[in-house]
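> Pasted the sequence and its predicted model underneath.
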Amino acid sequence: MAESLTLLVDNGSLEPAATLALRGLAVRLSGRLGRPVTPVSLLHSSGIDPKALGGEAAEIVFPALERRLAAGQNDFILLPLFFGPSRALTEYLPENLARLRPRFPALRLKIAPPLHAARDNRLAHILAQHVRDELDSTDTGRVALVDHGSPVEAVTAVRNELAQQVAGLLGSRVAAVTPASMERRAGPEYDFGKPLLADLLAEPPWNAGRVVVAMQFLLPGRHAGHDGDVAKICRAAEAAHPGLKTHMTKLVVEHPLLLDILADRWRQAG
């Protein structure tokens, strides 16, 4: 029997940098696990011109599965590059797998848990270390831990728990750690996503002094790139409040501890 093929799955992006970073992570994880890891995206990435990806087109998860099933590969481990239980994991993947199974009854697929887990604070250690990298020896600035923003309250709860853990790890090194969303859906039913980063940086005392924006983003792209949406929010806040200086941290993919977390999630699925 052929061994399971591991698919490392991100949400997907139209930005080439996201797919290239996903591929790099898959190579490093393959070295850690000692077996192939294939990078695929949930959506979007197939729209990238292959010329921007070294001539190799990005793969989308369900077409990638179908091609390999048709070639005789039936066993898979799907390793999500997601912080928490997004609808991609709780709805989109199960619904589409249910439609795929009648055509490929030999399909055997295990979905690993998302990155965040109870009693595992390694994500917080990554975020805290990235904040420390932006501090000097006397810094007691504020920290805004920002994620994309989710319509799923359980995903936002992961972000809020991470902010609490980061605050505990940083202690007196900073004056405060507050979670924020890059964006949120309109309506009171989505108020759990407050505050928006833009709103936070407009309010005292966050609109003055040094604020480290801790990036709870995995890969670069339209939101988290050097000229992405979060950077634009920070620049706009600084223009409106000349006494404010923001410092964005590195992305989670840039920390080697992410490999340890992914390897453990992979073992949990196996």
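Okay, I see it. The shown structure was predicted, so the numbers you read here are calculated from the model rather than taken from an experiment.
> switch to C-alpha atoms for all contacts and neighbour counts from now on
Will do.
> Quick check: closest non-adjacent residue to G225.
A231 (7.7 Å; Cα to Cα, 6 or more residues apart in numbering).
> residues near the one you found, how many?
The tally of other residues near A231 (other Cα atoms under 10 Å) stands at 18.
> take the one below as the second:
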Amino acid sequence: FSSMTSIRVCAAVAATAAISAIAWGQLQPQTVTTAPRPVVAHVASEGKAMFIFGLGYTGDCFARELLAQGWKVYGTVRSQASFERYTKLGVVCVMLPEDVSQQTPEEVQAAQETLHSVTHILVTAAPTDTGDPMLARFQAALKTTTKLQWVGYLSTVGVYGDVDGQRVDESTPVNPKTQRAKRRVLAEKQWLDTRLPVHIFRLPGIYGPLRGPLEKVRSGTARRVLKEGHVFSRIHVDDIVLVLWASMARPRPGAIYNVADDLPEAGHVVTEYACGLLGVQPPPLVAFEDSDLTPMGKSFYSESRFMTNDLLKTELGVQLRYPTYREGLKAQLEEEQRLGVGAPAQRPWNQALKRLQSLFSLTPFPKKVTGRRAGPGPTVLLADNGSVRAASALNLREIASQLEAVLTKDPARPVRAVHATSVRWSDRINADQLGGRKAPLTVPMLTQLIEQGERQFVLLPFFFGPSASIPEILVKAVKAQQEQYPDLDVRMGPSLVCRCPFLFEGPKHYGDDVIAEILLDRILETILERGLTAPVVVLVDHGSPQAAVGRVRNYVAEKMPALLGDAASHFVEASMERRDGPEYAFNDPLLEVVLERPEIVGRDVVVALMFLQPGKHAGAAGDIAGIIDNSTAGKTGRVFMTNVIGTHPKLLALLAKRYAQSVPVAAVPTI
């Protein structure tokens, strides 16, 4: 788990925010009239330092995000093992044993001096019957701090008590019923009474990597308990981090936020969904009255609330990465699989393979067995269309290296190696530009490896859509080799975006949603780096003579307006180029035409590059940059290009899925 949060990208952007002039220190219903904020951002790291009281699950995730953004991070730990682990990570640790008497005067003084140097504080530690122990220890030091800009306190939605499933927002009075919730109400009040710039975040059940419904199913502790009309709220840890960033970008001392997703749901429904993702039978549904829950477990069913999160969206402009448990649990599972963590379970990728076996009468690749491998696994040839630019070939090598690291962690489907290859062009690049090693073409490399005795391969197309290069070059070559080598087992994965109905059971497998999310990240990164506010966004692809490939851009473009929301003032799709003739009109409009439109000229524009690799077209001095420079928009306004899709973590996950969905080349038609 130590590397999880470091690879995540919070897709959020920002502008400077002012502190609202409101009364502090009051636990009362809130009325918010601030104008909507379209997007949120990481807060610039220069001169910023965060002190985290309690490096638990959420504190750990936030600390890694902060470190990745260049912040100075301090945090409290209770054990020497934690001290050493977080010190290696880059956190300046403060030993803070639970028993105050065990803390040396030197440790107390060091902690107090540290608090005088930080600009932000996050409190995650649980309160006691007397309130927040962190505040009790360090209140005197906090009162004399002069640099503090923001304090976040993580509380619980349990402070509202039971409302019989009714809607709850920040204006709902607190009415705690359990002792846990009463402690939180007391701690909230104590922090607000300090008159420091305190912000309260009331959280429901937290889930994320190695925590929540999936982990309970794996460990065998999951229960499906039916209590009529009862619902739980929940939140993914990544979205908590996103909300904290948003609040720091727009602080409003005294603010209270409900940090929950958009869909409260009955616990047994969520458990059933988690079981489906893991491919296991759900536990039996038991009436609440007949359940064997512990007293703690039963206490959670004593209260039912429908949490609302409107304030996050209207005031902070937050767009949750995982609006419901469905997106969140699916993303959690994919991340755990990609990083090789989580208890063993029947994985969805294995389920997809079994389905393909029934369709094509396949024999699976050898699986890993206890103590040894039953076989070396296939060699994967990651194949792009090719380029004469060294940057493209080098980028493909990096992607292949990262994909190999991902695939070798899946014991169900071991691989021998992943090679970066190109269908054409790349062999023309001088080896001196590639570290002395030529870029191989796919078919010659396949032939070479076959002659060396290898017989198991997966061809993995690095194409957005069903390029003609796949059947015209790759499939024909493989079938020719299979005539000479009858024992040759070659399979092919689908393209990145594939709407093949006999392969996939619904839109969640198509891939266009993943590409859209990656493009969103690239767009927001550009907005943040350039300090833009609601620019025009133009999505541009290469253009294709094949209508099926052209439709891929359309599939992705359909999703972008909803994803962008108010982050963009206007959205339009375009192609870099097209062939002459009405039969190729599906590529329209061209980028050069779009950049001459009156509603775009003179505006800030972000050109989102729907390109996998840098090269002749999408490079810094490539064709698209030339189109921009020659356009009226480029001369009268500011036009910025995003980075290419490149090595985005979600792209690696999609490639890994496409590997698992590979089918025999014999089932792929030639033209």
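Right, received. Where do you want to start? Here the structure is a predicted model, which means the values were calculated and not measured.
> for the counterpart of the residue nearest to G225 of structure 1 in structure 2, what are its contacts?
A231 of structure 1 maps onto A625 of structure 2 when the alignment is built from TM-score structural alignment. In this structure, A625 of structure 2 makes contact with 618-619, 641, judged by Cα atoms under 8 Å, 6 or more residues apart in numbering.
> redo that, cut-off 10 Å
By Cα atoms under 10 Å, 6 or more residues apart in numbering, the residues touching A625 of structure 2 are 607, 617-619, 634, 639-641.
> Save the residues you listed as JSON lines, and put in distance to V537 of structure 2, secondary structure and neighbour count too.
Below are the contacts of A625 of structure 2 laid out as JSON lines (distance: Cα to Cα, whole Å; DSSP: H, G, I helix; E, B strand; the rest coil; neighbours: other Cα atoms under 10 Å):
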{"residue": "V607", "distance to V537 of structure 2": "6", "secondary structure": "strand", "neighbour count": "25"}
{"residue": "H617", "distance to V537 of structure 2": "19", "secondary structure": "coil", "neighbour count": "20"}
{"residue": "A618", "distance to V537 of structure 2": "16", "secondary structure": "coil", "neighbour count": "24"}
{"residue": "G619", "distance to V537 of structure 2": "19", "secondary structure": "coil", "neighbour count": "19"}
{"residue": "G634", "distance to V537 of structure 2": "14", "secondary structure": "helix", "neighbour count": "23"}
{"residue": "V639", "distance to V537 of structure 2": "10", "secondary structure": "strand", "neighbour count": "23"}
{"residue": "F640", "distance to V537 of structure 2": "10", "secondary structure": "strand", "neighbour count": "19"}
{"residue": "M641", "distance to V537 of structure 2": "10", "secondary structure": "strand", "neighbour count": "21"}
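> So what does D147 of structure 1 match up with in structure 2?
Here D147 of structure 1 is matched to D541 in structure 2, going by TM-score structural alignment.
> That match is in contact with S575, isn't it?
Yes. With contact defined as Cα atoms under 10 Å, D541 of structure 2 and S575 form a contacting pair (5.0 Å).
> joint contacts of the two?
550, 553, 587, 590-591, 610, 624.
> Widest-spaced pair of those residues?
G550 and I624 (17.9 Å; Cα to Cα).
> which one of those two has more residues nearby?
I624 (25 against 22).
> need the contact list for the more buried one.
Contacts of I624 of structure 2 (Cα under 10 Å, 6+ apart): 540-542, 575-577, 591-592, 607, 609, 616-618, 630, 641.
> what's the matching range in structure 1 for stretch 574-584 of structure 2?
Using TM-score structural alignment, stretch 574-584 of structure 2 lines up with residues 180-190 of structure 1.
> what sits up against the matching stretch?
Contacts of stretch 180-190 of structure 1 (Cα under 10 Å, 6+ apart): 144-153, 156, 159-160, 163, 191-200, 213-214, 216, 223-224, 229-230, 233.
> measure that stretch end to end?
End-to-end distance for stretch 180-190 of structure 1: 13 Å, by Cα to Cα, to the nearest Å.
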